[in-house]
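Visitor: With the sequence up front, the predicted model follows.
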Amino acid sequence: MTVAYSVRVALGTADREACFAVRKEVFVAEQQVPEDIEYDAYDAEDADTIHVLAVGAEGVALGTGRLLHGASALGKTGGDLTVGSLGRLAVRGAARGLGVGAALVGAIEDAARERGLAAVDLHAQTHALGFYERLGYAAYGPEFLDAGIAHLAMRRVLSAS
């Protein structure tokens, strides 16, 4: 099944609310992540965070993710200003398996390259390791729990293009 969609940097209040609605559906409702820890200071309108949004042909939000960079990423990347942090990647159940997640990761990596970043780190739920490995990410460090879900840190060094 082929579904038409586009991926863009989220601009304005409506796009950001669409990102948050996808995250609420996937993380809070589906995965039972407490809502009070799903949203953080990096979601504030004035935060230096890039949110990306996948939208279907009918204008329905299908997925989202975000990039922390510069000072906002320091705590997540071990203090390395050349590394961005990909996070909050979520795709609605009906859109899984259609390439939406890979397209979102690609858009986040493009945004990272535009900002001169050399690599992107992420914290992957262990069930999603294969997805990220297929996109060129390599796991490092010990497994850890985040919101009661097993995760591993992963990194991908970015090429120039």
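Guide: Yes, it's here. Numbers count the residues shown, from 1 in each chain.

Visitor: can we go C-alpha only for contacts and neighbour counts from here?
Guide: Fine.

Visitor: Now residue 63: closest residue in space, sequence neighbours ignored.
Guide: Ranked by C-alpha to C-alpha, 6 or more residues apart in numbering and with sequence neighbours excluded, the top spatial neighbour of residue 63 is residue 91, at 4.1 Å.

Visitor: alright, now check it against this:
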Amino acid sequence: MLTRVRVETKEQLEEAYRIRTEVFVHEQGVSPEIEIDGHEAIAKHVLVLYDGQPVGAGRVREVDGVAKLERICVLQPFRKHKAGAAVMAELESIASEMGLEKAKLHAQTHAAGFYEKLGYTADSDMFMEDGIPHVRMIKKLEK
């Protein structure tokens, strides 16, 4: 069973960092120096648990009046369990509670179809970020 958790403790935040490091640094080769950045303290973080075990993470922050969803990831063995959709749902809930009407994210191009199924639309050409091809995607949030 999936459980969505808003990060409130140092231990929960460390779990989010652990998942992000596994996916982005070890699996995808992103530099550890840029994975944990200067936005951590202002962002709101979430975890998704599968049977009590942390398996997914993400964060949201406001940028120019828009929710910017970032660092969305799920450990490889749990990607077919809808954990990614659970991360997104919780991030979007937080964004709506913040009074934001639109969300944006930088999707790795291989994951763009996943975000499209959740209502996001690409609004940029492909660009490189951390050596990985991305596309910017947007969505109007439910009120």
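Guide: Okay, I see it. None of these values were measured; they are calculated from a predicted model.

Visitor: mind listing the strands for structure 1?
Guide: Listed in chain order, the strands of structure 1 (DSSP state E) span 5-9, 49-56, 61-68, 83-91, 119-125, 138-146, 149-157.

Visitor: what's next to the fourth one, contact-wise?
Guide: Meaning strand 83-91 of structure 1. Strand 83-91 of structure 1 has contacts (C-alpha atoms under 8 Å, 6 or more residues apart in numbering) with 22-23, 26-27, 62-70, 73, 76-77, 100-101, 104-105, 108, 112, 117-123.

Visitor: how about 6 Å then?
Guide: Residues from elsewhere that reach strand 83-91 of structure 1 (C-alpha atoms under 6 Å, 6 or more residues apart in numbering): 23, 62-69, 73, 117-122.

Visitor: And the strands of structure 1: which comes nearest residue 15 of structure 1?
Guide: strand 49-56 (7.3 Å; C-alpha to C-alpha).

Visitor: Read off where the closest one ends up in structure 2.
Guide: Using TM-score structural alignment, strand 49-56 of structure 1 corresponds to residues 43-50 of structure 2.

Visitor: Determine the longest helix present in structure 2.
Guide: If you go by DSSP state H, structure 2 has its longest helix at helix 83-97.

Visitor: whereabouts in structure 1 does it align?
Guide: By TM-score structural alignment, helix 83-97 of structure 2 lines up with residues 100-114 in structure 1.

Visitor: Could you look over the strands of structure 1 and pick the most buried one?
Guide: A comparison of those by mean neighbour count, using mean count of other C-alpha atoms under 10 Å, puts strand 61-68 on top with a mean of 27.
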